[in-house]
Structures are given as structure tokens and as C-alpha cells.
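1. Attaching a predicted model along with its sequence, questions to come.
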Amino acid sequence: MLSTSARLLRLLSLLQSQRDWTGPALAERLGVSTRTVRSDVGRLRSLGYSVEAAPGVAGGYHLGPGAALPPLLLDEEEALAVAIGLRTAASGVVGFEGTALRALVKLEQTLPAPLRHRLEDLVAATVALPAESSDVPVDRLTAIADAVRCREGVRFSYEADNDASTLRTAEPHRLVHTRGRWYLAAWDVDHAAWRTFRVDRMRLRTPNGPRFVPRDEPEGDLIGFVERAVGTATWQVRARAHVRAPAARIIARVPPAVVVEEVDATTCIAHVGSDSSDQLALWLGLLDADFTVDGPADLAPALRRVAARYARAADAAGTVEA
């Protein structure tokens, strides 16, 4: 039979492994009587664990939310996953770096030597490339997340690229972290349309707006919607290319931000954009297919410049032995 301390740890592990346990099921797993289970549950409660009980034949025990934060029981793979997560946590969240580091130090002190060596080997063998990011206060993220959970509208001032600020009202749907920034995918009440908002540009107002009934995801694909919205937000030049190639072939060659519409089995329309007409002219060549394009007035001259440049290069090209 397990000692009392070992049995308490085993009981805690069982309670954490699934939502509900009956008294007899716990007794069988621990090899003790149901009376001993009740006694051990009382000991866990005295240590600060919130163990809730439901009476009756169908009753049982489960861990409830407590005021304290007792330690979790993790196996080796779970502990390693948490440690890796802490090392890569806090991207774009103000103040989380120090919090994650303190938690990581506490965790690493408790890791067995072999597991600690595995973590050290992984850290030594990996490199994190720097990425542009916009920091967001954690209280802003949690306030938005709470509004998502409660299905409450949010009111906020929103700063545009030109520093102009407008008061907005939205029904928050999901927080998304991509390309070093936090975005809120939400239904824009004022414009009756789905929008993505950069969270670092939001200044929340209180109180929240009224409760709302959740809507279907935009275009039936939240991830695709956010990728397209984020990817096209910085486009200074936009155009519509009629491409003589199947839509599936072009979709495989373009980033998610580019919307491709099938016309027929051999033709499609690609909604494209870039920072300038010159860049867009170069980018269109990467489609590797014939096309015509509707765009700004300076796009045609840009295409001619690119064509002339490549023609000169072709005329002057030599050969190199393989």
C-alpha cells in the first residue's frame, strides 16, 4: 500500500487527469476504501486544493477553481513542453518576459537531471530569429478575452496609420497572434462588416457594450480571413489579374492574402497588391503564366520597364557550363 504522502500525490494526479471521479473508482485505483478516499480528500482541501464533491449514487469528486494555485503534477514530457513554452512565451505582451522567466526558473529547479539536460540540449541547438513586434499590455488582452467569453461588445478608440483616432464598437470574436502582432477579429458594428483590429492600436473604453449572439465565422474560415486581412493591410497598390492558368495552380503559387477566383478550368482572376507598381510588376511575373491586368495608371509603364530589362538581360546572356 502506498504511504499517505504518496497516496495524496496519486489522488491529486487522478483528479487532474479527468473531470469527475466516483468514490469507488478512486478507491479501486488507489487500493484503499472509500472511507480512506474521503479522508484523503479532506487532507487535500486542508492543503489548499479545491476538491468539490457531489452527493448521491451518481456523485463523485472533481477539482474546482480555488483561491490558491497549488502545483500541477506533470509527467516528464508535459514538464518539458511547459518549459519550452515558457522560453518562447510572451511574444508581443508587455511584462510577460519577466513573469515567464521567473516561472521557468522555478520549473527548471524541479526538473530531474536527465530532463534538464534534454531541455539544455534543445535550447543550445535552436536559434530564434528576431521579428518585428508590437507590444500589448496583458490587461488589454485579458479584457478582450473576457469580452469574447462573456459575448459582450467592446468599445474602443482606434488609431489609424495617420494617427487619427476614431471611436469604434465591435463584437469580439477571436484574438489572433501572427507576424509579431496581436489582432482582434470582430464584427464592426458601425460598418456592419467583419474587421481585424490591431490590438496595440486599441484603447478600450468602459463599460463594455451590450451582449450579443455570436455570428458565423467570416467567410466560414477565420484563419483565412485574418491572413488575408493582415496580408493586404499594407498594400499601397492593388490590381486584378486575369491569369491564363487553372485557379488551383495559381493558389499554390501565391500567399494566403491573395484571393483567387476560378473563371473556368483554364482561367482565373487573382486580386493582387504590393507596395508599388514596380514591385507589383515584378511579382506578377512570378505567377509563371500569361495574364492581363486591371490596375493603376502607372502599372502598365512598370510592366514595360520590367519587360525591357529582362529583354536586355536575355540579349546579353552568355552560357555557363554545368
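-> Noted; the coordinates are in hand.
2. rest of the way, CA atoms for contacts and neighbours
-> Noted.
3. Arg174 and Val57: what is the separation?
-> 41 Å (CA to CA, to the nearest Å).
4. Those two: who's more crowded?
-> Arg174 (17 against 8; other CA atoms under 10 Å).
5. isn't there a helix covering that one?
-> No: assigned with DSSP: H, G, I helix; E, B strand; the rest coil, Arg174 falls outside any helix and is strand.
6. Could you check how far the residue lying closest to it once chain neighbours are set aside is from Arg149?
-> Nearest residue to Arg174, sequence neighbours excluded (CA to CA, 6 or more residues apart in numbering): Ala185, at 5.3 Å. Distance, Ala185 to Arg149, by CA to CA: 14 Å.
7. same question, Ser46
-> 32 Å.
8. my read: the residue nearest to Arg174 touches His173, true?
-> Yes: the pair Ala185 and His173 qualifies as a contact (CA atoms under 8 Å) at a distance of 5.6 Å.
9. picking that back up, just want to know which of Ala185 and Arg149 has more residues nearby.
-> Ala185 (26 against 12).
10. just how off-centre is the helix or strand hosting that one within its chain?
-> Under the criterion of DSSP states H and E, Ala185 resides in strand 181-188. Computed by CA atoms, centre = their mean, to the nearest Å, the separation of strand 181-188 from the middle of its chain amounts to 12 Å.
11. Burial check on Gln18, number of neighbours?
-> Gln18 has 10 nearby residues by other CA under 10 Å.
12. now for the helix or strand that Val272 is a member of, which elements pack on it?
-> Using DSSP H and E, Val272 falls within strand 267-274. Applying 3 or more CA pairs under 8 Å, 6 or more residues apart in numbering; DSSP states H and E, one finds that strand 267-274 makes contact with strand 237-243, helix 247-251, strand 259-264, helix 277-285.
13. Name the residues of the third one that come out as buried.
-> By neighbour count, and taking 16 or more other CA atoms under 10 Å as the criterion, the buried residues in strand 259-264 are 260-262.
14. adding another structure so you can compare the two:
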Amino acid sequence: MPKTSARLLALLSLLQARRDWPGALLAERLEVSPRTVRRDVDRLRELGYPIAASKGPDGRYRLEPGAELPPLLFDDEQAIALAIALQIATTSGAGIEESAVRALNTVRQVMPARLRSRIDALQVTAVPSSTPQVASNVLLALGAAVRAREVLRFDYASGAPRRVEPHHLVTWARRWYLVAWDLDRDDWRTFRADRITPRIPTGPRFTPREVPGGDVAAFVLNRFKGADGTGTWPCRGEVILDLPAAAVSRFAGDGVVEELGPNRCRLILGSWSWPGLAATITRFDADIEVIGPPELKDAFADLARRCAKAASPGPA
């Protein structure tokens, strides 16, 4: 029979692994008697772990949430996953960067050397960004309203107070967004979380609607593309560039690049507007042949006029 301390750790690990356990199965896993399991459960309770038990021939044990966070037990892979997640959290823009750093240091200090060396081999460096930070209490309030399916009232930086049915809290391009049904505008909207100031209390519960298309990720991407729900850009053009395909493909995003020769390629690319598409293609710094459509040719002509005006000498 394992020593009491080792047996308690094994019991705790099992209780954390699933919602509930039959007492007989726990005894079998630990190779002890059901009576020993009951005694070990009592010892864990004395250490602050809230363990519920049901009586009877098929008595079960369950580790429940408590008023305080008790010490946790992780296996090697869980500990590594936690450390990596905390490193990523330091660049999340969720307003928890400092707390994530402190939590990572705490986890690292108690790791055995074999795990610490693996974590130290992966260093995530946060690059300074102008992306607005979102207060963690705002994210918690939005997430709670989404989970409870309660109407949310909030002040928005760019306009009047809003009343929405919150459906999803998402991240895109290092920003947090709330996807919601706007009750005053009778339409779906996406709101930047850093511009939201929630009002308390929340409103009545609502029956969730289905996001257009049924896929929130596709819905959000379509909104940022300005697409009509088909998943494609509203403006899409084709050009030939005097550059190698390998050089263009690295910066073409979701565009299609076809090699036509050693220093020549075809590029099919989309954007939310024709001027935006023309400007995006111009950044490749190469001679451009527009295949189509005519709207893209017109956009290049307009861009050329603007550039010529910007380059002309000003008044003396």
C-alpha cells in the first residue's frame, strides 16, 4: 500500500480528472479498501478540498468548487500546457498581462527541473503594440452576459447607449469583439470590447438566435471583409506582377499566386474596396498589368492621380 501522502495525491489527481467517482472504483484504482478511501477523503477535506459524497452501496465522491482555490495537482503535460497558455496570455490584450506573468512565475517555481527546462526553451516575447487593452472586469462582464443569455446595456464610445442580446465574445487581430443582436437596430452587430462600458444590472433573459450562417467565426470574418455572407471579398481583382511568385506569396494573405516565369506571376486578391485593393497591390513595388475587372483599372487611375497630386510641388 502506498504511503498516506502519496495516496492522497493520487486520490486528488483522480478526483480532478472526472466529475464523480464510485467509491468502489476509487478503491480499486488506489488498491485500498473503501474504508481507507473514506478516511483519505476526510483528510483532503481537512486540507480545504470540498468533496461531496453520496451514501449507499454505490456511493460516489465528487470534487466541488469551494469558497477558496485549494492547491491543485497537475500531471506533466497539464503543467506544460498551463505554462504555455500563461505565456500567450501575456500578449492577449485582455488586460491580464501582469497577472499572467506573476502566475507563470509561481507555476515555474514549483515545477520539477525536467519540466522547467522544457518551458524555458519556449520564450514568448511581447512586442509593444498600439492595440487598445480591455479591462479584465469588462471581459468578465461580457462573458457573464453571454453565458447567462441576458440582455446587456452598455455605453459605446462612438455613439448612444446600446441594448443588445450578447451571443459571442471573440478575438480577431489581437482585438476583442462582442457579437450581438442590436435590439434598437434590429440587426447583428460586432462591438469592440475596449469601447464598451457595461451598465449594471443586465436585462431580462432571451432566447438565443442563430448567427447568420451558423458559424460565428465565418460571420465575423465576413463582417470585416465587408462580404455578403458568401465568405469572399466584395472586391476581387486579377493582375500580373513582374516579381517571382515566391516573393509575392509571402505577403499575399488569402490571395492566389500563380507562377508565370522566373520573375513574373499572376495574383488574384480581394479587398473591401477597389481603392483599397489597388493600394494593396501597389505595395509590391513592381510593374503591374491589370487583367480585370474594369473597376480595378479605374481604382489604379484614381490612385495615380492622387499620388501625382501628392508629389507635385506645393505653392511657393
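-> Thanks, I have it. If you're wondering where the values come from, they're calculated on a predicted model, not measured in any experiment.
15. if we can go back for a sec, counterpart of the residue nearest to Arg174 of the first structure in the second structure?
-> Mapped onto the second structure by TM-score structural alignment, Ala185 of the first structure lines up with Val179.
16. What separation do you get for its match and Arg149 of the second structure?
-> 13 Å.
17. Disregarding residues adjacent in the polypeptide, which is nearest to Thr196 of the first structure?
-> Nearest to Thr196 of the first structure is Ala185, by CA to CA, 6+ apart, at 4.6 Å.
18. helices or strands up against the strand holding Ala185 of the first structure?
-> For strand 181-188 of the first structure, the packing partners by 3+ CA pairs under 8 Å, 6+ apart are strand 165-178, strand 193-198.
19. quick one, strands of the stretch 51-200 of the first structure?
-> Taking DSSP state E, counting those that start in this stretch as the criterion, the stretch 51-200 of the first structure contains strands spanning 51-54, 60-63, 93-94, 136-137, 154-159, 165-178, 181-188, 193-198.
20. do you know how far Arg238 of the first structure is from Trp283 of the first structure?
-> On the measure of CA to CA, Arg238 of the first structure and Trp283 of the first structure end up 12 Å apart.
21. actually Tyr61 of the first structure, not the one I wrote
-> Distance from Tyr61 of the first structure to Trp283 of the first structure, by CA to CA: 61 Å.
22. of those two, who's got more company?
-> When neighbours are counted by other CA under 10 Å, Tyr61 comes out ahead of the other of Tyr61 of the first structure and Trp283, with 19 against 15.
23. What's the separation between that one and Val51 of the first structure?
-> 7 Å.
24. hmm, back to that, report the buried residues of the strand holding Val272 of the first structure.
-> Neighbour-count burial for strand 267-274 of the first structure, counted by 16+ other CA under 10 Å, picks out 267-274.
25. From those residues, pick the one nearest Ser134 of the first structure.
-> Ser274 (22.1 Å; CA to CA).
26. Next, find the distance separating that closest one from Asp216 of the first structure.
-> From Ser274 of the first structure to Asp216 of the first structure the distance is 30 Å (CA to CA).
27. what number of residues lie near the closest residue to Ile269 of the first structure other than its chain neighbours?
-> Nearest residue to Ile269 of the first structure in three dimensions, chain neighbours excluded: His242, at 4.6 Å (CA to CA, 6+ apart). Using other CA under 10 Å, His242 of the first structure is surrounded by 19 other residues.
28. got it, and Ile281 of the second structure?
-> 21.
29. any idea how far it is from Pro128 of the second structure?
-> In terms of CA to CA, Ile281 of the second structure sits 28 Å off from Pro128 of the second structure.
30. What is the equivalent residue in the second structure for Leu72 of the first structure?
-> Match for Leu72 of the first structure (TM-score structural alignment): Leu72.
31. Tell me how many other residues surround its match.
-> Leu72 of the second structure: 10 neighbours (other CA under 10 Å).
32. Tell me which residues touch it, please.
-> With contact set as CA atoms under 8 Å, 6 or more residues apart in numbering, Leu72 of the second structure has no partners.
33. contacting residues for Gly48 of the first structure?
-> 66, 68, 70.
34. Which of these fall in helices?
-> Among the contacts of Gly48 of the first structure, none falls in helices (DSSP state H).
35. Reformat the residues you listed as TSV; add distance to Arg205 of the first structure and neighbour count.
-> Putting those into TSV (distance: CA to CA, whole Å; neighbours: other CA atoms under 10 Å) gives the following:
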residue	distance to Arg205 of the first structure	neighbour count
Gly66	30	12
Ala68	31	10
Pro70	35	11
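36. Put together JSON lines for those residues, with distance to Ala6 of the first structure on each row.
-> Formatted as JSON lines, these follow (distance: CA to CA, whole Å):
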{"residue": "Gly66", "distance to Ala6 of the first structure": "22"}
{"residue": "Ala68", "distance to Ala6 of the first structure": "21"}
{"residue": "Pro70", "distance to Ala6 of the first structure": "16"}
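37. Out of the residues you listed, the closest to Val306 of the first structure would be?
-> Pro70 (64.9 Å).
38. Sounds good, over and out.
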